[in-house]
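Asker: got a predicted structure plus its sequence, pasted below:
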Amino acid sequence: MKTPICERLGCEVPIFAFTHCRDVVVEVTKAGGFGVLGAVTHSPEQLERELKWIDEHVGGRPYGVDVLIPVVYDREAEASTEEVIDLIPAEQRQFVDKLLDAEGVPPLSADDAAEARRELIGRGRNTTPLGARRLIDVALRHPQVKLVVSALGAPPKELVDELHGRGILVGSLCGKAEHAKAQRAVGVDIIVAQGTEAGGHTGQIATMVLVPQVVDVAGPDIAVLAAGGISRGRQIAAAFALGAQGVWTGTIWLGTRESELTPMEKEVLFKAKSEDAVQRKWMTGKTVRMIRSKASEAWEQPGAPRHLKPPLQNILYHGARIRIEKAHRDDLCSFPAGQVVGNMKEETSVRQVMQDLMQEYIDTAERISPLINL
């Protein structure tokens, strides 16, 4: 299963695991894959602690960090500090409060509200270019970070050049071949062709269609990773057939015992069908595939307010999520997940997922080998 990108990054198999959980990063990487920590949920101080812990537990192996560098965002919010929450318009704030009140979700206590405010300020800052830069600066202090990925399109060329100067590869996610052209122009090393099946920020083009389009645009010097709907070894084999050098996975790690999901969220995950992973703007103001809930669907009804730009919509969503979690309301619980949720029915481990992926890939390769030799 080893491909050229494995040689460049120093991993054994080209299974990339995007996760917000340090334990998943470590376990995937120790199993031969390449863990990538989503940094947007961490303050710079928290990220420093997480990366230090990963350094201490990953056995000297390389890993990556993923950040959000949005092109469209609320510039006034970026310039603010604690006032950022107060920039959320009354219409959107009242809409969420009315929804949760009608559902019987209690307001936060004074202490919980103060803690939530501090958390929301940090999350909001991280979804602006300046916030992303702060997180990247933290990552640069850790020599085992060998890959930085931009989750929202082409990173600035000056950043790509800076990271290359430090011996770090640069990746970027795309949902259209046109996006890949812009990413190639700034000099990225890896393009993640993320089909609409994926959880998180996605476009409208399916993985089977998107990957060969991006491979053709990328050319021989840029590694393409297939993303969206990857949860089986046979899908890894298909990705190779489409021209990808590896796969970028995310949702499959949410159901592991190492993941960051709460017990309530895992219950929601295991109950969900593939059709329950829908595209909504409730979380960030941009299209995100997430688990359908009463809260996500309320924003789709006539009379609902417009969605806000990042980071304001992010702050609104996470404030509601804190109330929902404390009330243990699984019917209101929404979080990013891809269509592969339909395959996930019970908790497993990272190591077991890795073993299953590789074994099914081997079985698939053996099964189709006679067809190739015809």
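Answerer: Yep, that arrived.
Asker: use CA for all of it now, contacts and neighbours both
Answerer: OK.
Asker: give me the distance from stretch 191-211 to the chain's centre.
Answerer: Computed by CA atoms, centre = their mean, to the nearest Å, the chain-centroid distance of stretch 191-211 equals 12 Å.
Asker: residue ranges for the strands of the chain, please.
Answerer: 15-19, 34-38, 63-67, 145-150, 169-174, 190-194, 200-201, 223-227, 246-249, 277-280, 288-291 (DSSP state E).
Asker: export the ones you listed to a markdown table and tack on mean neighbour count and distance to residue 122?
Answerer: Shown next, in a markdown table, are those (neighbours: other CA atoms under 10 Å; distance: least, CA to CA, whole Å):
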| stretch | mean neighbour count | distance to residue 122 |
| --- | --- | --- |
| strand 15-19 | 25 | 19 |
| strand 34-38 | 29 | 14 |
| strand 63-67 | 27 | 14 |
| strand 145-150 | 24 | 19 |
| strand 169-174 | 26 | 23 |
| strand 190-194 | 29 | 27 |
| strand 200-201 | 24 | 20 |
| strand 223-227 | 30 | 28 |
| strand 246-249 | 26 | 26 |
| strand 277-280 | 24 | 23 |
| strand 288-291 | 26 | 21 |
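Asker: and residue 199, how many neighbours?
Answerer: Number of residues near residue 199 (other CA atoms under 10 Å) recorded here: 28.
Asker: got a list of what it touches?
Answerer: By CA atoms under 8 Å, 6 or more residues apart in numbering, the residues touching residue 199 are 228, 250, 251, 277, 288, 289, 290, 336, 337, 338, 339.
Asker: ends of stretch 153-169, how far apart?
Answerer: 15 Å (CA to CA, to the nearest Å).
Asker: adding another structure so you can compare the two:
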Amino acid sequence: MRTEICERLGIEFPLFAFTHCRDVAAAVSNAGGLGVLGAVGFSAEELEVELAWLDAHVHGVYGVDLVIPSKYEGQGMDGLTPQELEAELAQLVPQGHRDFAEKLLTEHGVPQLPDGEHHSELLGWTATTAAPQLAAILRHPKAKLVANALGTPPPDVVAQVQDSGRLIGALCGSVKHALNHKAAGLDFVVCQGTEGGGHCGEVSSLVLWPQVVDAVGEVPVLAAGGIANGRQVAAALAMGAQGAWTGSLWLTVEEANVPPAQMRTYLDATSHDTVRSRSWTGKPCRMLRNEWTDAWERADTPDPLPMPLQMMVALDGVKRGHRYPEAAKDVNFNPVGQVVGLLNRVERSAEVVARLVEEYVAACDRLGKLNG
């Protein structure tokens, strides 16, 4: 099960866990995989705190995931500070969109955030706001891997990461995107099928993985989209991937920073309950379908705005939903893949890593017997 990318990172298993929870990232890294902390949603100062905590609690190494879209509103506004860029973009958000979002939250009884609890509407989501996050990452030697969630990273980002001795890669949902990553000299490609949670394309994992592996040649491919057990890991490696990139799987572990009401929503969901929607981030993103996603799809309601403007509309709902999950259960942001239908019990993160390895070995043994 040990692949080339394991050797380069010094990890035991090619199991990568994307998560917004530092406890999960640390637990997976300490169990032999690689925890990857999602940076979007953290200011640079907050990310510094998270990474310092990981440095103190991870025995080996970990990764960090940035969000620098290849196309977004405000692209090219060079020279602006993050605060200036946010102010410029805020002027592009129609008041009607803000009013519609507030109406949805109010109708469902989701309370306002406490007075004085200010939060930026633009955390990550642009090259300008990601730059301070990257600077924080480069101050932490244990952060050995950087991934970009949306498109090929800018050349200066690639150079900074590689010059520091780290690996940099990016997610893709098509062969075209994978070839762009290869041409940019990235160290690995995360190939995510449409089943995957969060931002995804339209092609299924089983079809996409081997196409991307063949297209990028020697560039290591990490398979993503619908992986929750060792049999699926074995299938990914059999198709030429060098590892499994997992995300939804870590929403239902014991260490996850997921409120109980939201956790129950995930545990009760089936694979038929997800939808690709632009209603939260402005780009197609797979999540649980609910009254928020349905409302933005109706013909008589506003169309979702491009990234990052739609998230500037929706971020208040994200914050209020996290603080008041019981009230927001029908309008909460629940990014998750179709694999949610397999997530029906709570496990500890280390137990999940061990289970994936055991199931992988069993699957390989079964194939070995079939092959005589």
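Answerer: That came through, no problem. From a predicted model like this one, the values you see are computed outputs, not experimental measurements.
Asker: what TM-score do we get after superposing?
Answerer: The TM-score (TM-score structural alignment, normalised by the length of structure 2) is 0.94; 364 aligned residues with a CA RMSD of 1.7 Å.
Asker: so which of the strands of structure 1 gets nearest residue 369 of structure 1?
Answerer: Shortest separation from residue 369 of structure 1 across these is recorded for strand 246-249, at 19.0 Å, computed as CA to CA.
Asker: mean per-residue distance, that closest one versus structure 2.
Answerer: Superposed on structure 2, strand 246-249 of structure 1 shows a mean distance of 0.3 Å to its aligned residues (mean CA distance after the TM-score superposition for structure 1).
Asker: only the buried residues of the longest helix seen in structure 1, if you could.
Answerer: Among all segments of structure 1 classified by DSSP state H, the helix with the greatest residue count is helix 350-372. Applying a neighbour-count criterion of 16 or more other CA atoms under 10 Å, one finds 350, 351, 353, 354, 357, 358, 360, 361, 362, 364, 365 buried in helix 350-372 of structure 1.
Asker: what span of structure 2 is it aligned with?
Answerer: Under TM-score structural alignment, helix 350-372 of structure 1 corresponds to residues 349-371 of structure 2.
Asker: about what we covered before: in a markdown table, list the strands of structure 1 along with distance to residue 111 of structure 1.
Answerer: What follows is these, written out as a markdown table (distance: least, CA to CA, whole Å):
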| stretch | distance to residue 111 of structure 1 |
| --- | --- |
| strand 15-19 | 29 |
| strand 34-38 | 28 |
| strand 63-67 | 30 |
| strand 145-150 | 35 |
| strand 169-174 | 38 |
| strand 190-194 | 40 |
| strand 200-201 | 31 |
| strand 223-227 | 41 |
| strand 246-249 | 37 |
| strand 277-280 | 31 |
| strand 288-291 | 29 |
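Asker: which stretch among these comes nearest residue 90 of structure 1?
Answerer: strand 277-280 (21.3 Å).
Asker: quick one: contacts for the equivalent of residue 80 of structure 1 over in structure 2?
Answerer: Under the alignment (TM-score structural alignment), residue 80 of structure 1 pairs with residue 85 in structure 2. Each residue near residue 85 of structure 2 by CA under 8 Å, 6+ apart is listed here: 74, 77, 128.
Asker: preserved in structure 1, out of these?
Answerer: Using both residues aligned by TM-score structural alignment, their matches' CA atoms under 8 Å, structure 1 keeps these contacts from those: residue 77.
Asker: list buried residues within the contacts of residue 85 of structure 2.
Answerer: 74, 128.
Asker: out of the contacts of residue 85 of structure 2, who's nearest residue 59 of structure 2?
Answerer: Distances from residue 59 of structure 2 to those, taken by CA to CA, are shortest for residue 128, at 31.9 Å.
Asker: pretty sure that closest one sits against residue 82.
Answerer: Yes. With contact defined as CA atoms under 8 Å, residue 128 of structure 2 reaches residue 82; the gap is 5.9 Å.
Asker: show me what contacts residue 302 of structure 2?
Answerer: 96, 97, 100, 296.
Asker: picking up where we left off before, could the contacts of residue 85 of structure 2 go into JSON lines alongside distance to residue 20 of structure 2?
Answerer: Output for the contacts of residue 85 of structure 2, formatted as JSON lines (distance: CA to CA, whole Å):
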{"residue": "74", "distance to residue 20 of structure 2": "25"}
{"residue": "77", "distance to residue 20 of structure 2": "28"}
{"residue": "128", "distance to residue 20 of structure 2": "21"}
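Asker: from the contacts of residue 85 of structure 2, which single one is nearest residue 280 of structure 2?
Answerer: For the contacts of residue 85 of structure 2, the nearest to residue 280 of structure 2 is residue 74 (18.0 Å; CA to CA).
Asker: now do that closest one against residue 126 of structure 2, distance only.
Answerer: Distance from residue 74 of structure 2 to residue 126 of structure 2, by CA to CA: 8 Å.
Asker: ok, residue 159 of structure 2 next?
Answerer: Taken as CA to CA, the span from residue 159 of structure 2 to residue 126 of structure 2 is 18 Å.
Asker: of these two, who's got more company?
Answerer: residue 126 (24 against 14).
Asker: trace the more buried one over to structure 1, please.
Answerer: In structure 1, residue 126 of structure 2 lands on residue 128 (TM-score structural alignment).
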